[in-house]
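In: below: sequence and its predicted model.
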Amino acid sequence: MNTGFFGDIKKIKYEGPESTNPLAYRFYNPDEVVAGKRLEDHLRFAVAYWHSFAWPGGDPFGGQTFERPWFGDTMENAKLKADVAFEMFSLLGAPYYCFHDADVRPEASTFAESAARLDEIADYFADKQKKTGIKLLWGTANLFSHRRFMSGAATNPDPDVFAYAAATVKKCIDVTKRLKGENYVLWGGREGYETLLNTDLKREQEQAGRFLSLVVDYKHRIGFKGTILIEPKPQEPTKHQYDYDVATVYGFLKKFGLENEVKVNIEQGHAILAGHSFEHELALANALGIFGSIDMNRNDYQSGWDTDQFPNNVPEMALAYYQVLQAGGFKTGGTNFDAKLRRQSLDPQDLLIAHIGGMDCCARGLKAAARMIEDKALSGPLEERYAGWKSAEGKAMLSGKRTLEEIAERVVKKKIEPQPKSGRQEFLENVVNRYV
């Protein structure tokens, strides 16, 4: 369906690195085979409904800058928004999309009416998915924008808010399952606190654990085969977020016995806000066995908040996808562009160009990562650095066959005096730069 929003722009095609066409892919060829798999199947790109179609262009110091024909709280506008969204997914050749309930249907005066509106738009989506072949990567619930969630959702001091949030998530999981979504995400946008003067930390942690357990139980009860994901985020908007980073989420999951039920959806911008690199969070999730999916964006490194910009740094993407490939690649997860235009980027084609650039950047990064893995450019030096642990004595110390006294006795008897060895950081950084 041509809505007219994008004018006469045709489906975006791969034209190769020499192309100067802003509406063409230079590096993302979905059918190119890398490490035995098509690029489209490696990257599993998804477009975020909220930033691309629901965000009006505001920031903390100014209001709406975008004027979209679908803005307005009616079901007619919601369907026009869906028409334009699926037109854009098709123009980009993006195989997936993601949404919150509040992105796709207007809020009603009662929960039941809001749920009915979500069902109506889900039917509309189902028809479009059938016609286009575009799939749902994940669904989620907005449990942070409405004033009822100002003190949190699962962690709210009011049990009625907890119940309302639970009903909302149930409905969103039902819709995600109906649309054959491959994951369901929980992001605790206001699950945290501003001050301990009015916060019972222990109680709120228990509430959050109970809420997630209810979600997992329901998933199994209805036969939803998708993965349940938690998206870590530090600080913003609350000073102390309970889902601060991957390590914090893992500790939470372990406490409530959910570490084998729930994985993480890691966002580049959130990793930076937590004081980590994106690849750190990815590597840690892999090491802990909870890697699931990613939200791809970047922050402005001179700004202290979550600017949600489209990725354009190939070396960063190469290191990120190196960790994704090391984890065995995406299973049910994928690359969701949780990124938004700058509020001055007003033209419809800006939406396409932003995604084209991000997809090209990710493709370049993944291809560089795949070559590094194939050449053992990083894994070879890494294996060499830890080679001593393959010795009989190294294995004995780690396997519990040596007591502390026996280890100490060997140091004295063998007159062990270890000599420091270079970590070769600059060499390895130069290796990465050769591939990007």
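Out: The structure has been received and is ready for your questions. Residues are numbered from 1 along each chain as shown.
In: only C-alpha atoms from now on, for both contacts and neighbour counts.
Out: OK.
In: so after the longest helix along the chain, what's the next helix or strand?
Out: When the chain is parsed with DSSP state H, its longest helix is helix 348-374. Next along the chain after helix 348-374, taking DSSP states H and E as the criterion, comes helix 379-385.
In: next structured bit after whichever helix or strand residue 163 is part of?
Out: Assigned by DSSP H and E, residue 163 belongs to helix 159-178. Next along the chain after helix 159-178, taking DSSP H and E as the criterion, comes strand 183-186.
In: and that following strand, what does it pack against?
Out: strand 135-140, helix 159-178, strand 227-230 (3 or more Cα pairs under 8 Å, 6 or more residues apart in numbering; DSSP states H and E).
In: so residue 139 versus residue 100, what's the distance?
Out: Applying Cα to Cα, to the nearest Å, the value for residue 139 to residue 100 is 6 Å.
In: ok, structure two:
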Amino acid sequence: MSAQEEFFKHIPKISYKPSAGPADLWCFKHYSAEEVLMGKSMEDWLRFSVCYWHSFCGTGADTFGFPTLHRPWNEGTPMEAAKKRVRAAFGVKYYTFHDRDMAPEGSTLEESNRNLDEVTDLALQLQNQTGVNVLWVTCNLFTHPRYMNGASTNPDCHVLAYAGAQVKKGLDVAKKLGAQNFVFWGGREGFHSILNTDVGAELKHMANFFKMAVKYKEKIGLNCQFLIEPKPKEPCKHQYDYDAMSVIAFLKHYGLEEHFKLNIEPNHTTLAGHSYEHDIVMASSFGMLGSVDANTGSADLGWDTDQFPMDIRNTTLVMKTIIEQGGIQPGGLNFDAKVRRESTNLEDLFIAHIGAMDAFARGLKNAVCMIQDGLLPGMVKERYTSYSHGLGHKVVLGSATLEDLEAYVKETGEPKITSGKQETFESIFNRYL
């Protein structure tokens, strides 16, 4: 029995209808998978995936309230529910999961591994039948009480060892399912109090943990991209992977930059006090943008709300960066987003994904027009034109000296004040939305 027959009998096939009116939400108005833009199809530019933990494991529970979302695939024993979730999840191009989303944890590591083997056997069978693939796999190293003081940064090496054993199995599963990426999110890799924390030791332990993962990946011949996902806080007061620049500095300091890129979640970026697009742009500037957890948060709140991304300005800025770096393969746009706990109908889950996919399709089309028109890129280029010749070109090449700079100023005098024209740039940008 297919997922459509088992769980989604009343859900219609979602087709592309560019002429659809505002009330017709059971279609894509902008997302057309086969439409080619700048040499690639929309499907290749966007590479959407659905995440397990919110879409299929989510219950709507929060710290102040009980579950509100009662899904048919979460019924039965833990293993029965795990197998139902696998069947429900197959129907999208890509999916992502934590190991403990896929199969329940057992009373021992061996039992946990057996559970994971049994459920991923079913997942592999369904992948072969449907053509659905794994965008990325990750390990949950933050929920179990053993990880309350961290995983690879835990002061107890026994806990670090358990985390390593869990990651070893996760990498085996990633190879088994053909995952294109493997994500490390340091949910509790940080501290609440500096008084009981040896920061230098914890950072070194974490780096060596990553090096072990790199060696094992190479040993088993796993062909995937390693990704680190930054987040400044929650659940720790301060997390070591604070933002893109913190992670890039960490990777370069410990000689890991060749093995890792970043999986940027914009909701995490705004928690760090940055703009929505900030870490996307910064990671890309260093050649380190590997994938995006496509969600958003409420700017007036101070915590991670994981809402579906619907703001066209934000999606346009993200897609502009992705186009400028030539795409995001083997990464993608993973909807690490959950319907609100008040959105209790199963239909709400589909409407959310349709709306977010259309928002990114609109962002893609906006960004393509912006780049092809060349107006904004040309204005940016003009702003930096002094670096295209003479002394400026020497600065770019790294051959200029302080003596050269001094001589130039003595010869030419005081620099002219030039307008940054921010309002002009913003007004032109808005014309594309």
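Out: Arrived safely. Remember, it's a predicted structure, so these values are computed and weren't measured experimentally.
In: what TM-score comes out when they're superposed?
Out: The TM-score (TM-score structural alignment, normalised by the length of the second structure) is 0.96; 429 aligned residues with a Cα RMSD of 1.3 Å.
In: report the buried residues of the longest helix of the first structure.
Out: 349-370, 372-373 (16 or more other Cα atoms under 10 Å).
In: next one: stretch 87-106 of the first structure
Out: Those would be 87-106, for stretch 87-106 of the first structure by 16+ other Cα under 10 Å.
In: check stretch 133-146 of the second structure too.
Out: Neighbour counts using 16+ other Cα under 10 Å place 133, 134, 135, 136, 137, 138, 139, 140, 141, 142, 146 of stretch 133-146 of the second structure among the buried residues.
In: how many neighbours does residue 172 of the first structure have?
Out: Counted with other Cα atoms under 10 Å, residues neighbouring residue 172 of the first structure total 23.
In: just give me the match in the second structure for it.
Out: In the second structure, residue 172 of the first structure lines up with residue 170, judged by TM-score structural alignment.
In: residue 176 of the second structure versus that match, what's the distance?
Out: 10 Å.
In: also residue 49 of the second structure?
Out: 19 Å.
In: who has more neighbours, these two?
Out: A count of neighbours by other Cα under 10 Å puts residue 49 above the other of residue 49 of the second structure and residue 176, at 25 against 14.
In: so who does the equivalent of that one over in the first structure touch?
Out: Alignment note: residue 49 of the second structure maps to residue 46 in the first structure; criterion TM-score structural alignment. Contacts were defined as Cα atoms under 8 Å, 6 or more residues apart in numbering; by that measure residue 46 of the first structure touches 94, 95, 96, 97, 98, 137, 334, 335, 336, 337.
In: farthest pair in those?
Out: Largest separation among the contacts of residue 46 of the first structure by Cα to Cα: 95 and 337, giving 12.4 Å.
In: what do those two both touch?
Out: Between them, residue 95 of the first structure and residue 337 share these contacting residues under Cα under 8 Å, 6+ apart: 45, 46.
In: how distant is stretch 384-394 of the second structure from the center of its chain?
Out: Centroid separation for stretch 384-394 of the second structure versus its chain: 37 Å, with Cα atoms, centre = their mean, to the nearest Å.
In: gap between residue 358 of the first structure and residue 314 of the first structure?
Out: As judged by Cα to Cα, residue 358 of the first structure and residue 314 of the first structure stand 10 Å apart.
In: and the strands in the second structure?
Out: With DSSP state E as the criterion, the second structure has strands at 15-16, 27-28, 36-37, 40-41, 48-51, 94-98, 133-138, 181-184, 190-191, 225-228, 238-239, 260-264, 289-293, 333-335.
In: of those strands, which approaches residue 111 of the second structure most closely?
Out: strand 94-98 (16.8 Å).
In: the first structure: matching residues for that closest one?
Out: On the basis of TM-score structural alignment, strand 94-98 of the second structure is assigned to residues 96-100 in the first structure.
In: highest average neighbour count across the helices and strands packed on strand 183-186 of the first structure?
Out: Among those, strand 135-140 has the highest mean neighbour count (mean count of other Cα atoms under 10 Å), at a mean of 25.
In: and that one, what does it pack against?
Out: When contacts are defined as 3+ Cα pairs under 8 Å, 6+ apart, strand 135-140 of the first structure sits against strand 96-100, helix 159-178, strand 183-186.
In: so can I have CSV of these showing distance to residue 216 of the first structure?
Out: Below are those laid out as CSV (distance: least, Cα to Cα, whole Å):
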stretch, distance to residue 216 of the first structure
strand 96-100, 19
helix 159-178, 11
strand 183-186, 10
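In: please name whichever of the ones you listed is nearest to residue 217 of the first structure.
Out: helix 159-178 (11.0 Å).
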